[in-house]
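Chemist: quick one, structure for this:
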Amino acid sequence: MFYAELVAATYAEMGLLPPDRPRNSYDPGSSWSGDDLPLLQGATLGDEIPVDVPSAPYQQRTVRPQE
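Modeler: Model prediction:
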């Protein structure tokens, strides 16, 4: 299942998308930005929230199999 399908299935279960439209017909970009996403019941998505993830210094790790 792709991200957009999961969001579409969740919104359909919440009554925010029509239940008869195939989940794979939704554009992945519209699932997070709300562009042209036809939500029902007067629902709207809020503004996008920027997230800044600082990069951590590189550390080499050795992964050993568990015994």
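
Chemist: going by C-alpha atoms from here, please, whenever you check contacts or count neighbours.
Modeler: Will do.

Chemist: the helix or strand where residue 6 lies: which residues count as buried?
Modeler: Using DSSP states H and E, residue 6 maps to helix 3-13. Across helix 3-13, burial judged by 16 or more other C-alpha atoms under 10 Å covers 4, 5, 7, 8, 9, 11, 12.

Chemist: sequence B follows; please return its structure for comparison with A:
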Amino acid sequence: MSHDKRIRVAALFVLAGLLIQLFALLYWTPLTFVISTAVGVPLVLLGVLLYGVTVWKILKEQKAL
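Modeler: The predicted structure is shown next:
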């Protein structure tokens, strides 16, 4: 997978997680809190992790590290 595509996928994960958390914030119930915590937060963390790994690989390829 190309670096550009990986960054786009990471951005989509973060966006999906933030949208879930925003929905949960607007309609706050115990169930939406659980959904926000169990689905939204891991999606954001997965996106951040994927982005970080991709940047790390780009820097390693360019011998910047």
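
Chemist: got a TM-score for the pair?
Modeler: Here the TM-score for the pair of chains, by TM-score structural alignment, normalised by the length of the second structure, is 0.30; 25 aligned residues with a C-alpha RMSD of 2.7 Å.

Chemist: just to revisit the earlier point, as a markdown table, the buried residues of helix 3-13 of the first structure with distance to residue 28 of the first structure would be great.
Modeler: A markdown table is the format used below for the buried residues of helix 3-13 of the first structure (distance: C-alpha to C-alpha, whole Å):
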| residue | distance to residue 28 of the first structure |
| --- | --- |
| 4 | 5 |
| 5 | 8 |
| 7 | 9 |
| 8 | 10 |
| 9 | 13 |
| 11 | 14 |
| 12 | 15 |
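
Chemist: helices or strands up against the helix holding residue 6 of the first structure?
Modeler: helix 28-33 (3 or more C-alpha pairs under 8 Å, 6 or more residues apart in numbering; DSSP states H and E).

Chemist: which parts of the helix it packs on are buried?
Modeler: Those would be 31, 32, for helix 28-33 of the first structure by 16+ other C-alpha under 10 Å.

Chemist: wait, doesn't residue 14 of the second structure sit right on residue 45?
Modeler: Yes: contact criterion C-alpha atoms under 8 Å: residue 14 of the second structure and residue 45 qualify, at 7.5 Å.

Chemist: mind checking which of those two has more residues around it?
Modeler: In this view residue 14 of the second structure and residue 45 are compared by other C-alpha atoms under 10 Å, and residue 14 has more residues nearby, 23 against 15.

Chemist: residue contacts, that one?
Modeler: 43, 44, 45, 46, 47, 48 (C-alpha atoms under 8 Å, 6 or more residues apart in numbering).

Chemist: counting only helices, which of these make the cut?
Modeler: Per DSSP state H, helices hold the following members of the contacts of residue 14 of the second structure: 43, 44, 45, 46, 47, 48.
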